[in-house]
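> missing the sequence, but the structure's below:
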């Protein structure tokens, strides 16, 4: 029996996955977390064979959370199940220490196959994602500006260009105002932007916002 820790902040997604695993057999959801803090607490308290992780949760999340888990639990397989399919995000997530990556629109059989592959010590990337990552890397192009950002910095960028204040961003991401300000300073420096207007123009040009 594979003991899963499922980290997902959307109740409907968790319930759907639990039903899938119950019907498949051989899997049990031994723990559920809705933010990064709960993930670390449950890992400290219990034993799990695999972490099924959404990288866009409140608080500590994404690459920062994966790095933290890898430092403390280097042998734990981490399967990312995300809404993001951008090659640069997949690459950064795998580089941080994830053992596999799937998008939430994958079919149930692919998810089950990935879980079993990781539980057996392997790795798994959705074929269509692997192809995009390979061809994206082989293009030989210089990294575009937003690829320099961490996952958290990208979250802050997205909310900034949508018009949210630093205080609102802090509340949404469950981090301090000072931390948001630090992320903004770093992302502005990495992207060589002087103000919010330049950020918005860039994001519109790159198709990052509607």
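Thanks, I have the structure now. Remember, it's a predicted structure, so these values are computed and weren't measured experimentally.
> okay, CA-based contacts and neighbour counts for the rest of this
Fine.
> so where do the helices sit in this protein?
Secondary structure of the chain by DSSP state H: the helices cover 11-24, 36-45, 62-72, 87-96, 108-119, 127-138, 151-161, 166-173, 177-191, 196-205.
> which among those helices is found nearest to residue 80?
helix 87-96 (8.3 Å; Cα to Cα).
> which secondary structure elements does the closest one contact?
helix 62-72, strand 100-103, helix 127-138 (3 or more Cα pairs under 8 Å, 6 or more residues apart in numbering; DSSP states H and E).
> between that helix and helix 127-138, how many degrees?
90 degrees (axes from the mean of the first three to the mean of the last three Cα atoms, to 10 degrees).
> what does helix 87-96 contact?
For helix 87-96, the external contacting residues (Cα atoms under 8 Å, 6 or more residues apart in numbering) are 62-64, 66-67, 100-101, 129, 132-133, 136, 147, 151.
> and the angle for that helix with helix 62-72?
10 degrees.
> just how off-centre is helix 87-96 within its chain?
Its chain's C-alpha centre and that of helix 87-96 lie 9 Å apart, by Cα atoms, centre = their mean, to the nearest Å.
> that one vs helix 151-161, what angle?
Using the same axes, to 10 degrees: helix 87-96 against helix 151-161 is 150 degrees.
> list the buried ones in helix 87-96?
87-94, 96 (16 or more other Cα atoms under 10 Å).
> and stretch 155-169, by the same measure?
In stretch 155-169, counting by 16+ other Cα under 10 Å, buried: 155-161, 166, 169.
> off-centre distance for that stretch?
That offset, for stretch 155-169, works out to 18 Å (Cα atoms, centre = their mean).
> with distance to residue 52 as added columns, please give the helices of the chain in CSV.
Shown next, in CSV, are these (distance: least, Cα to Cα, whole Å):
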stretch, distance to residue 52
helix 11-24, 10
helix 36-45, 10
helix 62-72, 11
helix 87-96, 13
helix 108-119, 8
helix 127-138, 18
helix 151-161, 18
helix 166-173, 20
helix 177-191, 27
helix 196-205, 31
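> this is the comparison structure:
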């Protein structure tokens, strides 16, 4: 009997996955809508296959940390990521964390069926176009990650590097605390980190001395004058 755990916080996705899984003969399907319940149900069910979304409970890449934790279990089981994140860097991170397959949520139902069957049988699954993008990562010229940030994101990251807390940053930029928190979430997603301490370490590493970053210095100075 194949046991499957589906981890997603969208009821429609859970229902759709359940239908496909039951159609291909899985007899025991469990669902989890939070990271905590996913980890708990994993140990209770001991599934043969875990289907997991990366964005859970407002955490854009929380599913990657879940994959790492599940892989601490020595049992043999498959992990299929079913996500809207199509960035090849994110895909690579999920695979490195221990996923056996990766499928985008805008794929055809038949693709989900194929991915489930392959990962359940111990194979890997990655759509051809996505596999090419991931493979091309190693051939790209390295870019400065700061180049992908907006002016506001640079302002927030620079203030983090100076040791400011969320409330202090909100006062400095004359925005709400929630705006700062949301901005930090976007930055974490862009820079590939999942926790605030990781983000602060990167901020100190890249922007700790803003005189070495003319663009950051200019943007931050402009915000303080405004």
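Arrived safely. Note that the structure is predicted; figures quoted are calculated from it, not measured.
> drop the TM-score for these two in here.
TM-score for the superposed chains, counting by TM-score structural alignment, normalised by the length of the first structure: 0.71, backed by 177 aligned residues with a Cα RMSD of 3.4 Å.
> now the buried residues of stretch 155-169 of the first structure in a markdown table, with distance to residue 3 of the first structure?
Shown next, in a markdown table, are those (distance: Cα to Cα, whole Å):
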| residue | distance to residue 3 of the first structure |
| --- | --- |
| 155 | 31 |
| 156 | 34 |
| 157 | 36 |
| 158 | 35 |
| 159 | 36 |
| 160 | 39 |
| 161 | 40 |
| 166 | 39 |
| 169 | 35 |
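> now, among those residues, which is nearest to residue 125 of the first structure?
Nearest to residue 125 of the first structure among those, with distances taken as Cα to Cα, is residue 155, at 23.3 Å.
> what is the neighbour count of the aligned partner of residue 192 of the first structure in the second structure?
Under the alignment by TM-score structural alignment, residue 192 of the first structure pairs with residue 207 in the second structure. Neighbours of residue 207 of the second structure under the rule other Cα atoms under 10 Å: 23.
> quick one: residue 223 of the second structure and residue 156 of the second structure, what's the gap?
Relative to residue 156 of the second structure, residue 223 of the second structure is positioned 10 Å away (Cα to Cα, to the nearest Å).
> so which of those two has more stuff around it?
Shown here are residue 223 of the second structure and residue 156; by other Cα under 10 Å, residue 156 has more neighbours (24 against 14).
> contacting residues for the residue nearest to the more buried one when sequence neighbours are not counted?
Leaving aside its chain neighbours, residue 156 of the second structure sits nearest to residue 169 (6.8 Å; criterion: Cα to Cα, 6 or more residues apart in numbering). The contact partners of residue 169 of the second structure, taken as Cα under 8 Å, 6+ apart, are 156, 159-160, 180.
> filter the residues you listed down to the ones in strands?
Judged by DSSP state E, strands contain none of the contacts of residue 169 of the second structure.
> could those residues be laid out in CSV, adding distance to residue 190 of the second structure?
Below are those laid out as CSV (distance: Cα to Cα, whole Å):
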residue, distance to residue 190 of the second structure
156, 14
159, 18
160, 16
180, 15
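> closest one to residue 121 of the second structure out of the residues you listed, please.
residue 180 (44.6 Å).
> please pull up the equivalent of that closest one in the first structure.
So, by TM-score structural alignment, residue 180 of the second structure is matched to residue 165.
> which residue is the nearest non-sequential neighbour of the residue nearest the centre of the first structure?
In the first structure, the residue lying closest to the centroid (Cα atoms, centre = their mean) is residue 55, at 2.3 Å. The shortest distance from residue 55 of the first structure to any non-neighbouring residue, by Cα to Cα, 6+ apart, is to residue 62 (4.3 Å).
> so the one you found sits against residue 151, correct?
Yes. Taking Cα atoms under 8 Å as the definition, residue 62 of the first structure is a contact partner of residue 151 at 5.9 Å.
> what's near enough to touch residue 160 of the second structure?
Counting by Cα under 8 Å, 6+ apart, residue 160 of the second structure makes contact with 169, 200, 203-204.
> angle of the helix or strand encompassing residue 186 of the second structure against helix 88-97?
Counting by DSSP states H and E, the element that carries residue 186 of the second structure is helix 177-191. Here helix 177-191 of the second structure runs at an angle of 80 degrees relative to helix 88-97 (the same axes, to 10 degrees).
> list the buried residues in stretch 119-133 of the first structure.
So for stretch 119-133 of the first structure, counting by 16+ other Cα under 10 Å, buried means 119, 123-125, 129-130, 132-133.
> same check, this time on stretch 195-205 of the first structure
199-200, 202-203.
> export these to TSV and tack on distance to residue 107 of the first structure?
Formatted as TSV, those follow (distance: Cα to Cα, whole Å):
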residue	distance to residue 107 of the first structure
199	36
200	35
202	35
203	31
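> and those residues, which is closest to residue 35 of the first structure?
The closest of those to residue 35 of the first structure turns out to be residue 203 (Cα to Cα; 27.7 Å).
> who wins for most neighbours among the contacts of helix 87-96 of the first structure?
Neighbour-wise, the contacts of helix 87-96 of the first structure (other Cα under 10 Å) top out at residue 101, 27 neighbours.
> surely that residue is in contact with residue 124?
Yes. In this structure residue 101 of the first structure lies within contact range of residue 124 using Cα under 8 Å: 6.6 Å.
> what does residue 135 of the first structure align to in the second structure?
Under TM-score structural alignment, residue 135 of the first structure pairs with residue 136 in the second structure.
> tally of neighbours for that match?
As a measure of burial, residue 136 of the second structure has 11 neighbours, counting by other Cα under 10 Å.
> go through the buried residues of stretch 195-205 of the first structure and name the one nearest residue 105 of the first structure.
Among these, and counting by Cα to Cα, the member closest to residue 105 of the first structure is residue 203, at 25.2 Å.
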